[in-house]
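Novice: no FASTA, just this:
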């Protein structure tokens, strides 16, 4: 009986311990909530528009790191990420990627693919993977989290895992038994085209190094129109010695175009399939090369490969690898990566019982920490805009500034949680203007390229916003000089508007206001008056008869009114229509309201916009959250005396336009902007006008939000009555004192403190309307 009793007690205790274990186990850390598959689709059909969905990468990344190691399923087309979830085969794993961009993409260099059996030197295509080295994969085997990716390649029976450091990456392959196992590297491959020249050498029996030259002639960014011109240097090592190895070389005909139209063609597949094989060569160079190493493997044998990447030199690529991944311990590299991501994501901590909500939030925060990425090496060297090697001083050189997108939410978010990145970015843009001889601040910078992509002068917005927020670790006089030159080259000065363009006129009017504000701060009275006048340029193209902005020709005549009126996309607008673009006067909302006929009329127009917006928030003619120009619009109700509508619509958008799934982004991620909007809106603070330190308040989605700010300060947002139904702010206190404003100043946040909000299911139409 005693044994039975003791067994029963032990069983009961064991059951209780098992039942209690989930309650006492440590709560998930932030990086564990990241789902890199959110937005990882370029699917046009599902998006309902040619822009596609999120276009994010699912692979391994490091916070603002130079290297991203990600699977690629496609080369060519408007597929900047090189990956789309619905594709059923993978062509390789690239060490450089762009994430969340529209236009024809770039990078996707140093494409590594493990294979078995007969070797292919061409990639094959999605519709016929057997014709090349690509492989089908088991979708259920595909896993990703911050800093890690894995998948099972079905055709080769190889498990592939990836992780990265800042400037280096590591792949771990688990092979089947075989005599003809292989790792092959397509050195010519590039997401939006091909590199135009490659060089490779065998350094020792475990190491190769080389470079890949990528020019506009090879397509890439904007199919060459974005002026991409960079060289990727690599230093790669294999855990298994190089015994049977070689290079394949494709005889590219003289004069043959290397842009995406060619590399997407069947002729390209046939040409690359007929490559010449050169075995046991110690070095090689050419227009289209690949490298392979062959070996026998036992069942489940693990083979590793690691590579350092540099945009400066092979020697720097070697140093990057040796400093960041100096052994073959994959788990240690992954652990360091996880620590880095947890530290980065700890800048904003949210509390909620809703696990799905935390997956969406921390993935969004993660996406805001991919770009602007490192461009300088571990030794501080970087390739300048003059094609010369430079040394960083008090900043780290960064690249990929998607200005037109990110000045709205992404950059304001980083001023709060990573002011050092803002400082680095401004230094990078200023030094580029200096070194290149261009003398102005580029609007969409890509690896030193002045791509000219999109419109406006967004770098001026970032400059003013940083200056107003005391982020000033850069040469201010040079910054002013280059901002002035930017405004001179691109602005409203000549006509008082931009002929043919509503979008450009309004965007320039805003950054001309930024110039006026900066001039005022610097005591430049004449310049302030000049730019203040130009900031009113938007008034010159408003047509009271049609109650809409309209494009004018050079003689001042309105262009013919289209059949569909202000809902006509492209009528004087870039990726918008006049109804959407017309709200972009963030610096002079009162002036805009007067043009529209007063506050009531403006509210009526806003109500009309949201009432006609589809609840899936996919691309549409009204509130088109899939694209940036309207991202400030839900917050305008705060400025028009109806803050409860801002509270309602921001929460509704957060709930409907963002999901924890592949289709969880309704439009292109646009280098962090789509996610940054969510981060700020979901914690209840978002600017309308970067450069103005006012941030609009709305109802957070979380029980508590903790912002860890520079200098060790902490700002906390506590929410009483949090629930999906309680959409509206009833009352607020700031540092235990009643707070009745529907906005908060940046300086009040960065000083630290506590904002406490009480929510309800019914709006309090008296709160937040008095000031």
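Specialist: That came through, no problem. These figures come from a predicted structure and were not determined experimentally.

Novice: CA atoms for contacts and neighbours, from now on please.
Specialist: Noted.

Novice: look at the residue nearest the centre of the chain and give its secondary structure.
Specialist: For the chain, residue 671 is the residue whose C-alpha lies nearest the centre (Cα atoms, centre = their mean; 2.1 Å). Each residue gets one of three states, and residue 671 gets coil by DSSP: H, G, I helix; E, B strand; the rest coil.

Novice: how many residues are close by the closest residue to it other than its chain neighbours?
Specialist: Excluding its sequence neighbours, the residue lying closest to residue 671 (Cα to Cα, 6 or more residues apart in numbering) is residue 100, at 5.3 Å. A count of nearby residues for residue 100, using other Cα atoms under 10 Å, gives 27.

Novice: which residues touch residue 58?
Specialist: By Cα atoms under 8 Å, 6 or more residues apart in numbering, the contact list for residue 58 reads 36-37, 40, 70-71, 144, 149.

Novice: repeat that for residue 349.
Specialist: Here residue 349 is in contact with 705-707 (Cα under 8 Å, 6+ apart).

Novice: can you pull out the helices in the stretch 251-400 of the chain?
Specialist: Secondary structure of the stretch 251-400 of the chain (DSSP state H, counting those that start in this stretch): helices located at 260-263, 266-273, 314-324, 330-345, 355-367.

Novice: alongside the first one, take a look at this:
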């Protein structure tokens, strides 16, 4: 064979091998399931505030576990909390396998990670020093560790408290019990090992920590948590993990997660985008969690055990969750959403107030607003069934008889009486902070005002929502009262300055006032550039205050372009929640999430399309920095799921969705009814972010929104995409989605 023939043959052979390799790679990618794309370590290093955690749990289940580290950049595990009692705040018990010569350092010893595997249903890590492998999987109220120590020498399990009052103790040669008090809630533990304990040491006389020694190369440790009793914890463990088959429990957990992830299927997009999407979807199942323990549950709202066959859901930071997370699950699992709302109603009946942040440990009156109203009005408008009459009574009581002040529960104060009489919550000048009108306003942290601007804005939204419930609850006479209160947001809009602005008790605007640089003196976690856009229930009225749609559009443009006015570290010293900045737009905090969609209301939908794609592509990468702010257990990732699908719910209580710019060529939602709703983006690409035209079920759609009813019927939304905007599509005033105080949500059912 001549050389050139040999070379040609070699090139053909290499080409065939390369084609085979490419084909194999494609086949491997095509074989991936939605669950395979989930990576719980995404967002594991908080850019400014809290990181996400690689939680192992079942969807909306009581038991949640992760390896406690500083963040995902930390290579040492301190311990595993045996349950996350409240997202990111409260934990019960601690557990860690340890190998080595026992000494006093064992009580605080950490394990260095050589490698780890993380998924929603399974976690594994290898000890860099000893090769020990620790694995974990889960059931609903019980968990399962499997430890491979590699040999029989110097093998220990460390079991203790997480800082609360209580104790842990050995029950016999292969079991433990424990109790720990977490913010007043008593948490009970029952645990077993498959091997005998050969020696036991205690850290102190109070049995806060135990060190159990084993003389076998491997040990399995299974346990259950209860809020009722140790006996109940034992019963749950025997029910959920009766044997020692770790693989079977892992397989069972995987199947449950497969079902949830498979509810949305995608075509097109990159692997990185699918990782971001499905990881975000997984995050939205962290809360609320059902703490009913097979026929009974303990409620901190009346400190009683209740017999019930219904779930009792807790752990909802409603200020964060009502915006996107709960509306997402209103689509994916409406029956469960009804049960979550019923749990809130039960808490009201048990404790006398509708909860703010409904934790397992009781109501935590965090943040501002009465946003259970926003959530419930939205659910009612979308056809969910619950006890509207009782819900309405609780929401009305919160609004008219309870305090509006942040971080406070209970009846109205003199400051609240001022709000009810004057239609705004007055703000304190710096020299006035402290106890005013008999109310200590700086209770939660020193030097803070009463957040009067954001409270007025958010309670206006919430009162509008209450108005939408009045007729269904049987109180039509109340509707006008709450609609009037819904307009009070305008009392803190300074038309001269073009911003929401603090107003003092006399009704005068407070000067000087920096619309950019704030702590919490006047607003919550953000500044006036964000809170300018809060009245999503009355965008028509808001735009009129701003001088009309054209001026409002220019103001919205400037939001994304405005500078910080000072160095970033000085800005974040005062605004730590304002992360993911684009101009003064804050991608990392929930009150901003509807803002990019407001161009749909201003005759410029193409700008919504441009902004959404840029924001998703920029801030939601598939790595440890992939969450620009606090995730809040679904609060942020609900926005990601909606936006990557191509639409978003802007106004809670009006059952319509604003169209954005889909990430994927095709996304299909399998609805509980058996129908499917599909979004197709034809000619979609990184550059082709703009909608040229649209059809819904084959009929032309010339407006940038559709109804919840359209979605429930199933069908297909087809968007023709291009690299150039169609500035005429959806641009007429009549094309805008509905948002005004007088809007009747029933019109869009």
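Specialist: Alright, I've got the coordinates. Owing to the predicted nature of the structure, the values given are computational and were not obtained by experimental measurement.

Novice: can you give me the TM-score here?
Specialist: Overlay of the two chains. TM-score (TM-score structural alignment, normalised by the length of structure 2): 0.85; 669 aligned residues with a Cα RMSD of 2.5 Å.

Novice: among the contacts of residue 58 of structure 1, list the two that are farthest apart in space.
Specialist: 40 and 149 (13.2 Å; Cα to Cα).

Novice: higher neighbour count, the two?
Specialist: The residue with more neighbours, out of residue 40 of structure 1 and residue 149, is residue 40; 29 against 22, by other Cα under 10 Å.

Novice: and the residue opposite that one in structure 2 once aligned, helix, strand or coil?
Specialist: Counting by TM-score structural alignment, residue 40 of structure 1 corresponds to residue 44 in structure 2. Following three-state DSSP, residue 44 of structure 2 is assigned to coil.

Novice: wait, residue 44 of structure 2 touches residue 628, no?
Specialist: No: between residue 44 of structure 2 and residue 628 there is no contact under Cα atoms under 8 Å: 10.7 Å.

Novice: anything in contact with each of the two?
Specialist: Counting by Cα under 8 Å, 6+ apart, nothing touches both residue 44 of structure 2 and residue 628.

Novice: conserved subset of the contacts of residue 58 of structure 1 in structure 2?
Specialist: Retained in structure 2 (both residues aligned by TM-score structural alignment, their matches' Cα atoms under 8 Å) from these: 36-37, 40, 70-71, 144.

Novice: could those residues be laid out in CSV, adding secondary structure and distance to residue 595 of structure 1?
Specialist: Converted to CSV, those look like this (DSSP: H, G, I helix; E, B strand; the rest coil; distance: Cα to Cα, whole Å):
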residue, secondary structure, distance to residue 595 of structure 1
36, coil, 44
37, coil, 44
40, coil, 42
70, strand, 49
71, strand, 51
144, strand, 50
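
Novice: got CSV for the residues you listed, with distance to residue 25 of structure 1 too?
Specialist: Output for these, formatted as CSV (distance: Cα to Cα, whole Å):
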residue, distance to residue 25 of structure 1
36, 25
37, 27
40, 32
70, 32
71, 34
144, 23
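
Novice: relative to helix 271-283, how tilted is the longest helix along structure 2?
Specialist: In structure 2, ranked by residue count with DSSP state H as the criterion, the top helix is helix 3-30. When axes from the mean of the first three to the mean of the last three Cα atoms, to 10 degrees is applied, the directions of helix 3-30 of structure 2 and helix 271-283 differ by 10 degrees.

Novice: and helix 3-30 of structure 2, what's buried?
Specialist: Residues of helix 3-30 of structure 2 classed as buried: none (neighbour count, 16 or more other Cα atoms under 10 Å).

Novice: one more: stretch 764-771 of structure 1?
Specialist: Applying 16+ other Cα under 10 Å to stretch 764-771 of structure 1 flags 764, 767-769 as buried.

Novice: let me know the closest of those to residue 422 of structure 1.
Specialist: Checking these one by one against residue 422 of structure 1 (Cα to Cα), the nearest turns out to be residue 768, at 31.2 Å.

Novice: helix or strand: which one has the closest one?
Specialist: Per DSSP states H and E: residue 768 of structure 1 is located in neither a helix nor a strand.

Novice: one more: residue 605 of structure 1?
Specialist: helix 599-611.

Novice: for that helix, grab the matching residue range in structure 2.
Specialist: Under TM-score structural alignment, the match for helix 599-611 of structure 1 is residues 549-561.

Novice: so what touches that stretch?
Specialist: 529, 543, 546, 582-585, 599, 602.

Novice: counterpart of residue 556 of structure 1 over in structure 2?
Specialist: Per TM-score structural alignment, residue 556 of structure 1 is aligned with residue 507.

Novice: roughly how far does its match sit from residue 491 of structure 2?
Specialist: Here the criterion is Cα to Cα, to the nearest Å. By it, residue 507 of structure 2 lies 9 Å from residue 491 of structure 2.

Novice: of the contacts of residue 58 of structure 1 - the most surrounded one?
Specialist: Neighbour max across the contacts of residue 58 of structure 1 (other Cα under 10 Å) = residue 71, 31 neighbours.

Novice: give the equivalent position in structure 2 for it.
Specialist: Per TM-score structural alignment, residue 71 of structure 1 is aligned with residue 67.

Novice: which SS class is the closest residue to its match other than its chain neighbours?
Specialist: Distances taken as Cα to Cα, 6+ apart place residue 80 nearest to residue 67 of structure 2, at 4.8 Å, with adjacent residues excluded. Using three-state DSSP, the structure places residue 80 of structure 2 in strand.

Novice: neighbours of the residue in structure 1 that residue 80 of structure 2 lines up against, how many?
Specialist: Aligned against structure 1 by TM-score structural alignment, residue 80 of structure 2 finds its counterpart in residue 93. Using other Cα under 10 Å, residue 93 of structure 1 is surrounded by 27 other residues.

Novice: how about the contacts made by residue 93 of structure 1?
Specialist: Contacts of residue 93 of structure 1 by Cα under 8 Å, 6+ apart are 69-72, 110-113.

Novice: what remains of these once you look at structure 2?
Specialist: Shared with structure 2, among the contacts of residue 93 of structure 1: 69-72, 110-112 (both residues aligned by TM-score structural alignment, their matches' Cα under 8 Å).

Novice: and of those residues, the nearest to residue 567 of structure 1?
Specialist: Taking these together and measuring to residue 567 of structure 1 by Cα to Cα, the closest member is residue 72, at 37.2 Å.

Novice: okay, the closest one and residue 506 of structure 1: tell me how far apart.
Specialist: Distance from residue 72 of structure 1 to residue 506 of structure 1, by Cα to Cα: 38 Å.

Novice: tell me which of those two has more neighbours.
Specialist: residue 506 (29 against 26).

Novice: map residue 60 of structure 1 across to structure 2 for me.
Specialist: Counting by TM-score structural alignment, residue 60 of structure 1 lines up with residue 56 in structure 2.
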